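1. model this:
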Amino acid sequence: MRHTDPAPAHTGYRADDLVTAVAAAIRAPSMHNTQPWRFRLRDGGIDVLLDPQRGLTVADPTGWAARIACGAATFNARLALAVAGRPARVRLRPGPEPELAARMTPGPPRPATYVEQDLAAAIAHRHSNRQPFWPDPVPSPMRVRLLEAARAEGAWLDLLVGTTAFAGVAEIARSADRVLRRDPAYVAELMTWAHSDAARDGVPTPSGVAAIPGGPVPHRPYGEGPHGHDREPEPLLAVLGMGGDTAADQVAAGQALQHVLLAAHDVGLAASMISQPIEVPGAREQLRQAVGRRGVPQMVLRLGYGVRGRPTPRRDPAEFIDD
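-> Next up is the predicted model:
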């Protein structure tokens, strides 16, 4: 009988691996750029945790947006570790601790793939573009790349085709935005995260735009930033969803969201997120019916071409690491 040596044990992550992961993870998007995550080394793995002190009590009472953000941060960390030759196995919501979103443990060492290298290179440059997009259509090969990115993380992505589909989802988004803006507490909370350029969290007010007059989709009113014209042509709208809506599904959706956003940046597309239809339960159900899915929508995306902006600021990576 032929005997084989057992597979070598993979040593746990070290402090420098944690720093590598965190530096990439914190470039993920989060609602109002609250940066609601923390990271720690534990039992040889890297834990990604929600930071309850940075939650949005009005806009995100269930923690959905924070879990989406932590999932996106997990995806960035995965890429950074893979490029460093320390790829991770990821378990979502691996224990009873309510703040624990994901745990990464070392997998077999291997070189990073070309796709991983390209996506990792996009991390530092990806940002939400809140300015009007140009009328140029998104070519079919790029659309396929976005669909594959979502599918790779167990999610689905519906790219809206046709005027009727676009108009229906756009109206759902505008209606949800109107509902949210009628709540003074919601607006007050939003404005607490409209910061100066010197701030290291929140959204710099020059990058915000009021709702574009006659625009097809709503924009957060972080400030009265300039925009190029009064009427935005119809951008490409996409709905990202999962089969379920558990806490683990939401973290997984965050990974899929970040994979799609990085893939979009890699092919030269601009993007922004429209979460209002997800924040209003009735609108979310309308959105699900509009796309004809049995699963649960987790985010609406606006995609196209536009003037490149700059990433929003981040706090120092050391501030996110627990002892």
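2. Could you use CA atoms for every contact and neighbour count after this?
-> OK.
3. Number of residues surrounding residue 11?
-> Using other C-alpha atoms under 10 Å, the number of residues around residue 11 comes to 12.
4. now do residue 107
-> 17.
5. what's the closest non-adjacent residue to it?
-> Once flanking residues are discounted, residue 107 sits nearest to residue 88: 5.1 Å by C-alpha to C-alpha, 6 or more residues apart in numbering.
6. Neighbours of residue 208, how many?
-> When neighbours are defined as other C-alpha under 10 Å, residue 208 has 21 of them.
7. Do I have it right that it meets residue 130?
-> Yes. Using C-alpha atoms under 8 Å, residue 208 is in contact with residue 130, at 6.7 Å.
8. which residues in the stretch 51-200 of the chain form helices?
-> Assigned helices in the stretch 51-200 of the chain, in chain order: 64-83, 114-122, 140-152, 163-181, 184-192 (criterion: DSSP state H, counting those that start in this stretch).
9. okay, those helices, which one's buried deepest?
-> The highest average neighbour count among the helices of the stretch 51-200 of the chain, using mean count of other C-alpha atoms under 10 Å, belongs to helix 64-83 at a mean of 28.
10. now for it, which elements pack on it?
-> helix 15-25, strand 37-42, strand 45-50, strand 88-92, strand 100-106, helix 114-122, helix 247-266 (3 or more C-alpha pairs under 8 Å, 6 or more residues apart in numbering; DSSP states H and E).
11. buried sites along stretch 208-222?
-> For stretch 208-222, the neighbour count (16 or more other C-alpha atoms under 10 Å) marks 208-212, 215-222 as buried.
12. and the residues you listed, which two are the farthest apart?
-> Pairwise distances across the buried residues of stretch 208-222 peak at 18.2 Å for 216 and 222 (criterion: C-alpha to C-alpha).
13. returning to what we had before: can you lay out the helices of the stretch 51-200 of the chain as a markdown table showing distance to residue 292?
-> Below are those laid out as a markdown table (distance: least, C-alpha to C-alpha, whole Å):
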| stretch | distance to residue 292 |
| --- | --- |
| helix 64-83 | 22 |
| helix 114-122 | 31 |
| helix 140-152 | 17 |
| helix 163-181 | 11 |
| helix 184-192 | 30 |
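14. Alongside the first, I'd like the structure of this one:
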Amino acid sequence: MTTSFPDPAAIVPLIEDAATAPSMHNAQPWRFLYRPATGLIELYGDPARAMPHADPDHRALHVGCAAALFNLRVSAASSGWGTDVRLLPDPDDPWLLAVASLRESGPGDSDLGTLHAAVRRRHSSRFPFTEENIPPALLDGMRAAALLEGCRLAVPDAWHTDTVLGLVHDSEHREEMDPSLVAETMAWTHAGTPDEQTRPDGIPVNAFGPKRSGRGGVVRDFGRSRRIPGRGWAAFEQNPHIVLLGTSGDKPDDWLRAGQALQRVLLQATADGLVTSMTSQPLEWPALRWTVRDPGSAMTHVQMVIRLGYGPQGPTTPRRPVAEVLDIR
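-> Below is the predicted model:
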């Protein structure tokens, strides 16, 4: 019996879902190629959207693309399709990050499909959260989500959290002293109102959130280096809830697993009523990154610091049209 694969029009919603994934500075550094005859969806990294100063080895680019890959898996499952994924299938083409083969849905795909409702609801929130504790059962669910993708999620204790907060602030000061990093960040942010935006990517001004009053926050301030009329101040939570997502290795395949685990954790958190944001500043400095991890943990390499809790949802951020990120052959 010959399998009939979806026609190109049916793939468009899957790619739209995939493209809602988070990426560094919302650069959306992915391209998809669909082959209707074989049901293959190829995922490519886009070097034109790389961050040569903040992400010279393309670690964050791989993580963002893999988050989009996980969204694709979820969207396919909700549409009745399973996906068999191969990471880095062509050693001669390092920008071909993964291939997803569509197949008839099986029993193992149902859990992915249940996350679909969270795909469009998940937005990074750079606003203050409450001090309310997160139930242990929800944290356990996120740990399990990371394990399903071959990664680990650690909940740091008070001293470790304070260490990470110090590293976040240290990295902020380092960035301020590096004109090339400041310029790179500003190139991916919008200074005007959403109505004045002209590009379908980057961080819009309404997603910056308020300026931080005091030292408690762990949110990246995309408006730190420019004056934005009308932007207010707010006190962020003094004891933020953070979790660390990590891997035992630190190669491109590890980054791709981490990106899928990241998105699975974010979608699980969203489904459980939590809001989230991510911080990568200390991970962008080799001298700081190794100190983010707990030396007593089996997690050798931290791939993302995730802030989570209860608070306002972040706004939607602009997305590139499907025509820019999807080719059909």
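15. could you redo the helices and strands packed on helix 64-83 of the first structure as CSV and give each row distance to residue 196 of the first structure?
-> What follows is those, written out as CSV (distance: least, C-alpha to C-alpha, whole Å):
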stretch, distance to residue 196 of the first structure
helix 15-25, 23
strand 37-42, 22
strand 45-50, 25
strand 88-92, 35
strand 100-106, 30
helix 114-122, 25
helix 247-266, 25
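16. Compare these and give me the one nearest residue 179 of the first structure.
-> Among these, the nearest to residue 179 of the first structure by C-alpha to C-alpha is helix 247-266 (23.3 Å).
17. Return the distance of the closest one from the chain's centre.
-> Computed by C-alpha atoms, centre = their mean, to the nearest Å, the chain-centroid distance of helix 247-266 of the first structure equals 5 Å.
18. mean shift of it relative to the second structure?
-> Here the mean offset of helix 247-266 of the first structure against the second structure after fitting is 0.5 Å, by mean C-alpha distance after the TM-score superposition for the first structure.
19. so that helix corresponds to what in the second structure?
-> The aligned range for helix 247-266 of the first structure in the second structure is 252-271, by TM-score structural alignment.
20. Quickly find the element holding residue 237 of the first structure.
-> strand 236-242 (DSSP states H and E).
21. Now the corresponding residue of the second structure for residue 321 of the first structure: closest residue in space, sequence neighbours ignored.
-> By TM-score structural alignment, residue 321 of the first structure lines up with residue 326 in the second structure. Spatially, and ignoring its direct neighbours in sequence, residue 326 of the second structure is nearest to residue 32 (4.8 Å; C-alpha to C-alpha, 6+ apart).
22. show me the contacts for that neighbour.
-> Counting by C-alpha atoms under 8 Å, 6 or more residues apart in numbering, residue 32 of the second structure touches 15, 41, 42, 43, 44, 325, 326, 327.
23. For those residues, which two are the farthest from each other?
-> The span of the contacts of residue 32 of the second structure, defined through C-alpha to C-alpha, is set by 15 and 44 at 13.0 Å.
24. Have a look at these two and say which one is more surrounded.
-> Taking other C-alpha under 10 Å, residue 15 of the second structure and residue 44 do not tie; residue 15 has more neighbours (25 against 22).
25. What does that one correspond to in the first structure?
-> Taking TM-score structural alignment, the alignment pairs residue 15 of the second structure with residue 22 from the first structure.
26. I'd say its match and residue 317 touch.
-> Yes. Counting by C-alpha under 8 Å, residue 22 of the first structure touches residue 317, with 6.2 Å between them.
27. picking up where we left off before, so the residue nearest to residue 107 of the first structure touches residue 106, yeah?
-> Yes. Using C-alpha under 8 Å, residue 88 of the first structure is in contact with residue 106, at 4.7 Å.
28. Need the distance between the two termini of stretch 315-323 of the first structure.
-> The first and last residues of stretch 315-323 of the first structure sit 17 Å apart, counting by C-alpha to C-alpha, to the nearest Å.
29. What are the buried residues along that stretch?
-> Going by 16+ other C-alpha under 10 Å, stretch 315-323 of the first structure has these buried residues: 317, 320, 321.
30. State the distance from the closest residue to the first one other than its chain neighbours to residue 69 of the first structure.
-> The reference is to residue 317 of the first structure. Once flanking residues are discounted, residue 317 of the first structure sits nearest to residue 23: 5.7 Å by C-alpha to C-alpha, 6+ apart. Residue 23 of the first structure is 15 Å from residue 69 of the first structure, where distance means C-alpha to C-alpha.
31. next one: residue 127 of the first structure
-> Distance of residue 127 of the first structure to residue 69 of the first structure, computed by C-alpha to C-alpha: 14 Å.
32. hmm, back to that, in a markdown table: the contacts of residue 32 of the second structure, plus distance to residue 60 of the second structure.
-> Formatted as a markdown table, the contacts of residue 32 of the second structure follow (distance: C-alpha to C-alpha, whole Å):
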| residue | distance to residue 60 of the second structure |
| --- | --- |
| 15 | 20 |
| 41 | 22 |
| 42 | 19 |
| 43 | 15 |
| 44 | 14 |
| 325 | 19 |
| 326 | 21 |
| 327 | 24 |
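33. roughly how far apart are the nearest residue to residue 268 of the second structure once chain neighbours are set aside and residue 262 of the second structure?
-> Nearest non-adjacent residue to residue 268 of the second structure, counting by C-alpha to C-alpha, 6+ apart: residue 142, 6.5 Å away. As judged by C-alpha to C-alpha, residue 142 of the second structure and residue 262 of the second structure stand 10 Å apart.
34. for residue 177 of the second structure, same thing?
-> 30 Å.
35. So the two - more neighbours on which side?
-> Under the criterion of other C-alpha under 10 Å, the comparison of residue 177 of the second structure against residue 262 puts residue 262 first, with 33 against 11.
36. Can you give me every residue that contacts the more buried one?
-> 67, 146, 245, 304.
37. repeat that with 6 Å
-> Not one residue lies near residue 262 of the second structure by C-alpha atoms under 6 Å, 6 or more residues apart in numbering.
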